[in-house]
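S.K.: got a sequence here, can you model it:
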Amino acid sequence: MKKQNWVIELARFIESRRNVPFAWHENDCCTFVADAILLITGIDAAAPYRGHYTTATGAYRALRKYGDGTIAGAWSACFEEIPVSDLGRGDVALVNVNGLPASALLMGNKLWAVSKTGLITLPVTEAIKAWRVE
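M.R.: The predicted structure is shown next:
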């Protein structure tokens, strides 16, 4: 269940990460979204993965070891998949960033994702899959 004032806290969180560059396990696509979810719900969706990777290869190994080997599978293990047309504030989406699958978070009318230089926004129409965060 989302905490009281979660929208304000999520907006502050996004602002705090706006210029933080991509870094495996510190601010990658999944930890960015998982950190936001932890803040607004108290649920740590990344708990099985934290401390188990520091590189791209390590991240993919962790996905295989603790999940089905995919980012989508990791989110499906934690949250209910919903049609992308039902995405709401604070929900998770799977998108493509530079041709690779990545996690994003819906806030306002934009999907927020991590890039090499900080956060980027994508239109909601870029969502491939979606999960409800309650």
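S.K.: from here on, just use CA atoms for contacts and neighbour counts.
M.R.: OK.
S.K.: tell me which stretches of this protein form helices.
M.R.: With helices called from DSSP state H, the chain shows them at 6-17, 29-41, 56-66, 71-76.
S.K.: need those in CSV (columns: mean neighbour count and distance to V133).
M.R.: CSV is the format used below for these (neighbours: other Cα atoms under 10 Å; distance: least, Cα to Cα, whole Å):
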stretch, mean neighbour count, distance to V133
helix 6-17, 14, 12
helix 29-41, 22, 8
helix 56-66, 15, 20
helix 71-76, 19, 10
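S.K.: compare with the first, here's sequence two:
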Amino acid sequence: MTGVDLAAPYRGRYTTERGGIRILRKDGYRDHVALAAAHLRARDAGERAVPGDLAVIPTETGPALGVVQGANVYVLGPDRLALKPVLSATTVFEVL
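M.R.: So this is what the prediction gives:
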């Protein structure tokens, strides 16, 4: 959507979440959320999330990035796609 593929340098270089985090850390990012934060503008607390934005959703295993769609966020879990309320997001990144 932005014209920049943030995942291109990482695609095909890992097979597990742990392996992906290891590669991100070698590039100076704490995790996938830090990668998004380095390239996308976080919306201010008073701004509304709009469809297509990325939202950080807390999960049992750590933060997940999901795609905002109306009042919900689509988040990929370990075994399925889930819908979480956008109001549960800790951060929203603007995607233009």
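S.K.: TM between them?
M.R.: Once superposed, the chains reach a TM-score of 0.84 (TM-score structural alignment, normalised by the length of the second structure), with 95 aligned residues with a Cα RMSD of 1.7 Å.
S.K.: circling back: which among the helices of the first structure is found nearest to I82 of the first structure?
M.R.: Closest to I82 of the first structure of these, according to Cα to Cα: helix 71-76, at 10.0 Å.
S.K.: onto which residues of the second structure does the closest one map?
M.R.: The alignment of helix 71-76 of the first structure onto the second structure (TM-score structural alignment) covers residues 32-37.
S.K.: re the thing from before, can you say which of the helices of the first structure is nearest to P48 of the first structure?
M.R.: P48 of the first structure sits nearest to helix 56-66 of all the helices of the first structure, at 6.6 Å, using Cα to Cα.
S.K.: now the lengthiest strand in the second structure against helix 32-39, angle please.
M.R.: Across the second structure, the longest stretch assigned as strand under DSSP state E is strand 62-69. Per axes from the mean of the first three to the mean of the last three Cα atoms, to 10 degrees, the angle that strand 62-69 of the second structure makes with helix 32-39 is 60 degrees.
S.K.: which residues touch strand 62-69 of the second structure?
M.R.: The contact list for strand 62-69 of the second structure, computed with Cα atoms under 8 Å, 6 or more residues apart in numbering, reads 32-33, 49-58, 73-76, 86.
S.K.: of those residues, grab the buried ones for PyMOL.
M.R.: The PyMOL selection below is limited to those of the contacts of strand 62-69 of the second structure classed as buried (16 or more other Cα atoms under 10 Å):
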select buried, resi 32+33+49+50+52+53+54+55+56+57+73+74+75+86
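S.K.: sitting in strands, which of the contacts of strand 62-69 of the second structure do you find?
M.R.: L54, A55, V56, I57, P58, V73, Y74, V75, L76.
S.K.: map the first one onto the first structure.
M.R.: Going back to what we said before, that points to L54 of the second structure. So L54 of the second structure corresponds to V92, using TM-score structural alignment.
S.K.: T90 of the second structure against L54, yeah?
M.R.: No - counting by Cα atoms under 8 Å, T90 of the second structure does not reach L54; the two are 10.9 Å apart.
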